[in-house]
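Asker: Let me see the structure of the following:
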Amino acid sequence: MTEFTPFVRTDMLEQREPPAGQRGIILWARENLFSGPMNTALSLIGLVVILWLASHMVPWLLHGVWNANSLTECREIITATWGPDATGACWAMVRERWHQYVFGFYPMDLYWRPTLAFVLMLVAIAPILYQSLPRQMMWFTALYPFVCYWLLWGGTIWAPVVVLMGFGLFALVFRLLVSGLGVPVSAGLGLVAAAAWWLLVQTPLSAAIHSVLPVGLRSVDSDQFGGFLLSIVIGVTAIAASLPMGILLALGRKSDMMLVRTLSVGFIEFIRGVPLITLLFTASLLLQYFLPPETNFDIILRVIILVTLFAAAYIAEVIRGGLAALPRGQYEAADALGLDYWQAQRLIIMPQALKISIPGIVSSFIGLFKDTTLVAFVGLQDPLKGITAVVRADINWKGIYWEPYIFAGVIFFLICFGMSRYSMWLERKLKTDHR
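Answerer: Have a look, this model is predicted:
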């Protein structure tokens, strides 16, 4: 019988790399592209499509011309440089008309005003997006809408100041009455007082102060707005206003008070059942008929109000989904702590519901910003249809097609992609579980 002598290795084997087929890009391709017959066939078809698109698009992009005064001159440069059968993009149109895509027909000597307003907007939203910044910056965030309006539209500085006084009156009435009448009644009376101030006092008071201290900027009409300036004004304003309105509508839809619940449900279902373009036509054509004669209600303001209401209805349903996802124990915990309804919502319920609803809220915001291009149907010069139509109507750029749409599409993509990435970063930051 053969005897086996046991042997124990006294040194470790050197670490070696796995075989070439089990590491790197080869392993990734085997697992993701060629893991089975169907996956392999789809991968090969996709590769053929990508190669076909690249063979047509890459030369067109590489042959692009940036210095020319017309489409005809672009084509002559492409023919002289790459041959008679070559094609190329005429980016000279972007170089010559970029200011119209950004500012519309805003006076060129006043470009500093929307530029300053955009820079200040970044400063104003910074403390909202990043909690690590000093909370004292929120005071500037609250004042920014009035500063922005004055910079963009101009006129006397006392008009936004007197409007701001109306909000101060609301806060004063609310603070004086909240301890005795509660939050809803105090807020309602505060709104009545502020509305009376804006309707009866604002115009004569601002005119009287301006007659004594004439401080202001040159006025700019709304029909001179256009391009991404118009899209950002409508989109950012509607986003900022629709979120708190959506929260109130979501709470109203879940309220135990029948009147509040009925009004909230009716508003949400009506707005969600009507296309946005219908509301825009209402803002442009019909709303003026219900106002007193000779009333000048700015078209951009009308559009902002209707777009805000439209977005608030969708945000309300997104937040209602977040509220429904919370377990009943969270509400019972708030009751056990002795919190009233508004304290429970502010400290316990709503922070968790908003965290759950972040993807849906940001998706609604992205869709809202892209929907600002629909204002072209009510006569406003959006960057995608309005300004592009103006550019293509110029005899020098007659016949150009892809370049203006690609330029506008890239800008929209960068803005929407930035919102999406911020949403993902915020989700990771607020994530508390370890799964």
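Asker: Going by C-alpha atoms from here, please, whenever you check contacts or count neighbours.
Answerer: Fine.
Asker: List the buried residues for stretch 271-286?
Answerer: For stretch 271-286, the neighbour count (16 or more other C-alpha atoms under 10 Å) marks 271, 272, 276, 279, 280, 281, 282, 283, 284 as buried.
Asker: Off-centre distance for it?
Answerer: Its chain's average C-alpha position is 20 Å from that of stretch 271-286, according to C-alpha atoms, centre = their mean, to the nearest Å.
Asker: What of stretch 320-335?
Answerer: Centre-to-centre, stretch 320-335 and its host chain are 29 Å apart (C-alpha atoms, centre = their mean).
Asker: To compare with the earlier structure, here is another sequence to fold:
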Amino acid sequence: MTDISAPRPSITPATPFVSTAFHEPQPAPVSTRGPILWARQHLFGSVPQVLLTLFGIWLVYVTVPPLIKFFLIDAVWTGTNRDACLAEKLGRPVGACWPFIWAKLDQLIYGFYPASERWRVNVVYWLGALLLLPLLIQSLPYKRLNAIAFFGVYPVVAFVLLTGGNLDLQRFVLGWLGVDFSTIGGAQGLRIGFWVDYVLSTVLLTAIAYGISRFLAGPEGGRSAAQTTLSVLGVLAMVLLAVDIDTGLPQVETRLWGGLLVTLVIAVTGITVSLPFGILLALGRRSKLPLVKWLCIIFIEFWRGVPLITVLFFATYMLPLFLPGRFTIDGLLRALVGVALFASAYMAEVVRGGLQAIPKGQYEGAMAVGLRSGLMMRLVVLPQALKLVIPGIVNNFIGLFKDTTLVLIVSIFDLLGSMRAAFTDPNWASPTTLFTGFGFAGIIYFVFCFGMSRYSMALEKRLDRAQRH
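Answerer: All right, here's what the predicted structure looks like:
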């Protein structure tokens, strides 16, 4: 037995240890970070994902290598005629016939625009790019002046350069009235007719601008509407004078335009016009004034219920039959108006969806701080609504850009129309010419559409910072 009377050994209490340095953070396991984590979450997370991943790999395998082989490896890069793209002449498989594209490049870019005047088109291209790029880059200053230059000054400069200016204003309003001052006093009558039509045109457009601004300003915004109208009056006066000044440039009819020039003119005009008009139509459809509301509803539903090709056919072939007297409208201008109105109706529904998504508390908060209806809509509601529908807006823009190919049916040669016209040249008839041309056109359309898509995604991320958790 143990002697309990024996002395027990002493126990030394443990000395506490406190580290004077922090432990270095350890990397996460390989399976929970980096490419492996992304692959597990997006490619191999479940059986359906595995099947879709395998299908995607197979699809890439059967499509990408043949395209690379056709457009790059087996492609012909130099030559002067169809013999350079014939397999029996080269003794090997022949892919894309790129010499055909180089030979027809001017036609694809300018259409039948006179060669001696193509510098004007180049100036329009470069000026548009120089004004647009700073507008898209957020960090650059002077955005307001840049926007005024791009949306206000640039269209007038582009119009004067491309057409030569010297617009016959006497046919703008007086043509509708059937009045011809040239029969009254020759050259003196023409000058009188110009100033009469100039005043009538300015008054007419200013009245339209006053009605729109008064509608947006609300019942208490008479002063702001008057200020807006005076500003519009001054701008319209300068614009109408600018497009009628004799610049000394030779006149180039729009029937000579074609290729990428027509595609960009139609797309840019439709995009820049459809957004503001779509906003006005969306606001009008939500108006409490029955006349305004039903007019907007009828307009939107009519244009949404008619195919675009029908609009182009009517504007090209039917509208001239209803014009009075000697009044005429340029064929490309008729197509531009039809496309712009068609796109505006679709844009109105996109914007209306954004307006309906705004909570009622935003309206109440704006009214609580004393904002009038016009300011409430412009400063509080519309910015939030437009931010919510950025994907829908850009989707309309991309669809409109691709729909420009429909103008070929009414004998307006856009990029695709000029390409199809180039196919008729017997000097470049080869088995691969057709595929090369359509592939080149597809690349151009993809670059523009993909660029709009990526910019809209970047814009969404930048504007959605307040919603991130």
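Asker: Reformat the buried residues of stretch 271-286 of structure 1 as JSON lines; add secondary structure and distance to residue 210 of structure 1.
Answerer: Formatted as JSON lines, the buried residues of stretch 271-286 of structure 1 follow (DSSP: H, G, I helix; E, B strand; the rest coil; distance: C-alpha to C-alpha, whole Å):
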{"residue": "271", "secondary structure": "helix", "distance to residue 210 of structure 1": "40"}
{"residue": "272", "secondary structure": "helix", "distance to residue 210 of structure 1": "43"}
{"residue": "276", "secondary structure": "helix", "distance to residue 210 of structure 1": "39"}
{"residue": "279", "secondary structure": "helix", "distance to residue 210 of structure 1": "36"}
{"residue": "280", "secondary structure": "helix", "distance to residue 210 of structure 1": "34"}
{"residue": "281", "secondary structure": "helix", "distance to residue 210 of structure 1": "36"}
{"residue": "282", "secondary structure": "helix", "distance to residue 210 of structure 1": "34"}
{"residue": "283", "secondary structure": "helix", "distance to residue 210 of structure 1": "31"}
{"residue": "284", "secondary structure": "helix", "distance to residue 210 of structure 1": "31"}
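Asker: Turn those into CSV, columns for distance to residue 177 of structure 1.
Answerer: Formatted as CSV, the buried residues of stretch 271-286 of structure 1 follow (distance: C-alpha to C-alpha, whole Å):
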residue, distance to residue 177 of structure 1
271, 33
272, 36
276, 39
279, 37
280, 38
281, 40
282, 37
283, 36
284, 39
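Asker: from those, which two are the most distant?
Answerer: Using C-alpha to C-alpha, those reach their maximum pairwise distance at 272 and 284, which is 19.5 Å.
Asker: for the buried residues of stretch 271-286 of structure 1, which one is nearest residue 63 of structure 1?
Answerer: For the buried residues of stretch 271-286 of structure 1, the nearest to residue 63 of structure 1 is residue 276 (40.3 Å; C-alpha to C-alpha).
Asker: And the equivalent of that closest one over in structure 2, how far from residue 16 of structure 2?
Answerer: For residue 276 of structure 1, the aligned position in structure 2 is occupied by residue 308, per TM-score structural alignment. Computed as C-alpha to C-alpha, to the nearest Å, the residue 308 of structure 2 to residue 16 of structure 2 distance reads 83 Å.
Asker: how about the helix or strand hosting residue 231 of structure 2: buried residues?
Answerer: Assigned by DSSP states H and E, residue 231 of structure 2 falls within helix 222-242. For helix 222-242 of structure 2, a neighbour-count test (16+ other C-alpha under 10 Å) marks 224, 225, 226, 228, 229, 232, 233, 236, 237, 239, 240, 242 as buried.
Asker: can you tell me what part of structure 1 whichever helix or strand comes after it aligns to?
Answerer: Per DSSP H and E, the first helix or strand lying C-terminal to helix 222-242 of structure 2 is helix 260-285. Using TM-score structural alignment, helix 260-285 of structure 2 corresponds to residues 228-253 of structure 1.
Asker: Give me the mean deviation of that stretch from structure 2.
Answerer: When structure 2 is superposed, stretch 228-253 of structure 1 averages 0.7 Å from its matched positions, counting by mean C-alpha distance after the TM-score superposition for structure 1.
Asker: Tell me which residues of that stretch come out buried.
Answerer: Buried residues in stretch 228-253 of structure 1 (16+ other C-alpha under 10 Å): 228-239, 241-243, 245-253.
Asker: helices and strands around the helix holding residue 231 of structure 2, which ones?
Answerer: Judged by 3 or more C-alpha pairs under 8 Å, 6 or more residues apart in numbering; DSSP states H and E, helix 222-242 of structure 2 is in contact with helix 154-163, helix 182-217.
Asker: Could you give me the buried positions within the longest one?
Answerer: Same thing as helix 182-217 of structure 2. Residues of helix 182-217 of structure 2 classed as buried by neighbour count (16+ other C-alpha under 10 Å): 190, 192-194, 196-198, 200-202, 206, 209-210, 213-217.
Asker: That helix - contacts with which helices or strands?
Answerer: Using 3+ C-alpha pairs under 8 Å, 6+ apart as the contact test, the elements touching helix 182-217 of structure 2 are helix 222-242, helix 373-376.
Asker: In structure 1, what stretch matches the last one?
Answerer: In the comparison with structure 1, helix 373-376 of structure 2 aligns to the range 341-344 (TM-score structural alignment).
Asker: Other residues contacting the matching stretch?
Answerer: Residues from elsewhere that reach stretch 341-344 of structure 1 (C-alpha atoms under 8 Å, 6 or more residues apart in numbering): 331, 334, 335.
Asker: buried subset of those?
Answerer: In terms of neighbour count (16+ other C-alpha under 10 Å), the buried residues within the contacts of stretch 341-344 of structure 1 are 331, 334.
Asker: Which one of the contacts of stretch 341-344 of structure 1 is nearest to residue 36 of structure 1?
Answerer: residue 331 (49.8 Å).
Asker: Please, where are all the helices along the stretch 251-400 of structure 1?
Answerer: Using DSSP state H, counting those that start in this stretch, the helices of the stretch 251-400 of structure 1 run over 258-272, 276-281, 299-325, 328-336, 341-344, 350-371, 386-393.
Asker: with structure 2 superposed, average distance for the fourth one?
Answerer: Mean deviation of helix 328-336 of structure 1 relative to structure 2 after superposition (mean C-alpha distance after the TM-score superposition for structure 1): 1.3 Å.
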